[in-house]
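> predicted model and sequence follow; I will ask about them next.
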Amino acid sequence: MTDLDVTRDLTDFEQEFDSGLAISADVADQLFRRAATAYTFSDEPVTDEQVQAVHELLKWGPTAMNTQPLRIVLVRSEQAREQLVEHMAGGNKERTAAAPLVALLAADVDFHEELDRVFPVYPNAKANFADEQARAAAAHTNAVLQAGYFILAVRAAGLAAGPMGGFDAEAVSRQFFPDGRHRVFLVVNLGHPSEESYRPRQPRLDYDEVVTTA
């Protein structure tokens, strides 16, 4: 059986479940089924306007108490790119050097300072995060949640994302957030997909392996 046969069989199988969706099969394909980690991109640049459109979607994703700890640095200058590449591991060096745009996703440990403004229905909400250790954990959890929305929004903008965890997080955080209050947890290459962007999809766990009823 060829890769094309496998793709067609998978498409037929997935379409059996489209009746349970509120979006079209094409949209489901773009956001989930046909999108994967991108390893290469076309030469077309990613504009600031496109990244802003991505943010305008991701910002609506739900988080705990409307906390919004995600902070993003767009690595555009040659100097910043060279500094980042130094801290990437293995093959991620070459991918990061070649990507049209690289985004650093970080968690702002002091996100609670904005809570009285972004969560006014809960007076003095930031008092719930007085403990710095608990606040750092909440920052990471909700920023990672927002990172998922970020990747989906990137796909919705017609772009491809290559998220990577292989890098020296402490060094990258010090380099790009010298205040020490932001912790980079993900590096994402961004660009327009090319024919070679994606590798063959790997197996996923089935519904019965993941979902139980209590």
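Good, I have the coordinates.

> CA only for contacts and neighbour counts going forward, please
Noted.

> any chance you could map the helices in this structure?
Under the criterion DSSP state H, the chain contains helices at 3-15, 25-28, 48-58, 78-86, 92-98, 115-118, 132-156, 169-176, 207-210.

> turn those helices into TSV, including distance to Ile72 and mean neighbour count.
Supplementary listing: these in TSV, determined by distance: least, CA to CA, whole Å; neighbours: other CA atoms under 10 Å:
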stretch	distance to Ile72	mean neighbour count
helix 3-15	34	11
helix 25-28	26	14
helix 48-58	10	15
helix 78-86	14	15
helix 92-98	16	18
helix 115-118	19	16
helix 132-156	10	19
helix 169-176	10	18
helix 207-210	32	8
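
> now the ones you listed in a markdown table, with distance to Arg34?
Conversion of the helices of the chain to a markdown table gives the following (distance: least, CA to CA, whole Å):
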| stretch | distance to Arg34 |
| --- | --- |
| helix 3-15 | 10 |
| helix 25-28 | 8 |
| helix 48-58 | 19 |
| helix 78-86 | 29 |
| helix 92-98 | 21 |
| helix 115-118 | 35 |
| helix 132-156 | 10 |
| helix 169-176 | 30 |
| helix 207-210 | 19 |
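
> comparison target below:
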Amino acid sequence: MNLEELKADAQHRVRELRKRQPRLDKDSIDVILNDARSHYAWQDRPVPESLLKELYAIVANGATSMNCSPARFYFVRSQEGKDKLALSLKDKNIDKMRSAPITAIIAHDLEFWQHLPFLFPHEDRRPLFEGKDEYIERTAFLNGTLQGAYLMIAARALGLDVGPMSGFSNPIVDKTFFEGTTLRSNFLCNLGYADESALFQKLPRFEFEEVCTFL
């Protein structure tokens, strides 16, 4: 198909999907956000590699600026990998990580912009980034964080539970896993099937009027 045909097909697909599924049902929304929880204990139940590939296939379709897709995901599952990752963690997070079947390192590639001719073929946007380290770092961090959030929501949609963690040393993770590369770590997220017996009550949230403003 030529470009115009591709555009028409994309528009048709979106319209038809919205007709079939104008919104998610309440249970689906509860699973991914309303009643979703960050978990701290895990069942001894493996996460199949095929499910992680399905998870990434969903995450890859999430929107990013210029489709730049800077996130890189390292799924730590081996004993060796967990031993290395433990060196970066605060003590209270080590058992959480070790008991989870998978701990994802959500990272971003500072050379993401080199891939823009493939990811954003409409025009060459590389000159926007070349030689602009601060802009590169900000774009990579913001969009990589967004992709990390997609990962959490998509994991829940596929029946997995998540436990995001920030209690670790980014410099140690970067030195241990990414030395000599252009990758930088953002946050960690345990993945698996939760042991709900470790949960406590859900914490308060702000009301609409407290944090939302109409202009």
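Structure's in. What do you need? Not measured: the values here are computed from a predicted model.

> before we move on, back to that, out of the helices of the first structure, which gets nearest to Ala107 of the first structure?
Ala107 of the first structure lies closest to helix 132-156 among the helices of the first structure, at 5.5 Å (CA to CA).

> that closest one vs the second structure, average offset?
Taken against the second structure, helix 132-156 of the first structure registers an average deviation of 0.7 Å after superposition, with mean CA distance after the TM-score superposition for the first structure.

> give me the contact list for that helix.
Counting by CA atoms under 8 Å, 6 or more residues apart in numbering, helix 132-156 of the first structure makes contact with 30-31, 35, 51, 54-55, 57-59, 61, 63-64, 67-70, 105-112, 129, 160-161, all of which sit outside it.

> so which of the residues you listed sit within strands?
For the contacts of helix 132-156 of the first structure, membership in strands holds for Leu70, Leu105, Ala106, Ala107, Asp108, Ala160, Ala161, with DSSP state E as the criterion.

> what's the farthest-apart pair in these?
Across these, no pair lies farther apart than Asp108 and Ala160, at 25.2 Å, counting by CA to CA.

> which one of these two has more residues nearby?
For Asp108 of the first structure versus Ala160, the count of surrounding residues by other CA atoms under 10 Å is larger for Ala160: 29 against 24.

> what distance do you get for the aligned partner of the more buried one in the second structure to Arg205 of the second structure?
Correspondence of Ala160 of the first structure to the second structure, assessed by TM-score structural alignment: Asp161. Distance from Asp161 of the second structure to Arg205 of the second structure, counting by CA to CA, to the nearest Å: 21 Å.

> same question for Glu123 of the second structure.
Glu123 of the second structure is 43 Å from Arg205 of the second structure, where distance means CA to CA.

> now do Asp9 of the second structure
When CA to CA is applied, the distance between Asp9 of the second structure and Arg205 of the second structure equals 41 Å.

> got it, and Trp42 of the second structure?
Using CA to CA, one obtains 25 Å as the distance from Trp42 of the second structure to Arg205 of the second structure.

> quick one, which of these two is more surrounded?
A side-by-side neighbour count of Trp42 of the second structure and Arg205, using other CA under 10 Å, places Trp42 first with 24 against 7.

> who's in contact with that one?
The contact partners of Trp42 of the second structure, taken as CA under 8 Å, 6+ apart, are Ser99, Ala100, Pro101, Gly192, Tyr193, Ala194, Asp195.

> rerun that using 7 Å as the cut-off
Applying CA atoms under 7 Å, 6 or more residues apart in numbering to Trp42 of the second structure gives the contacts Ser99, Ala100, Gly192, Tyr193, Ala194, Asp195.
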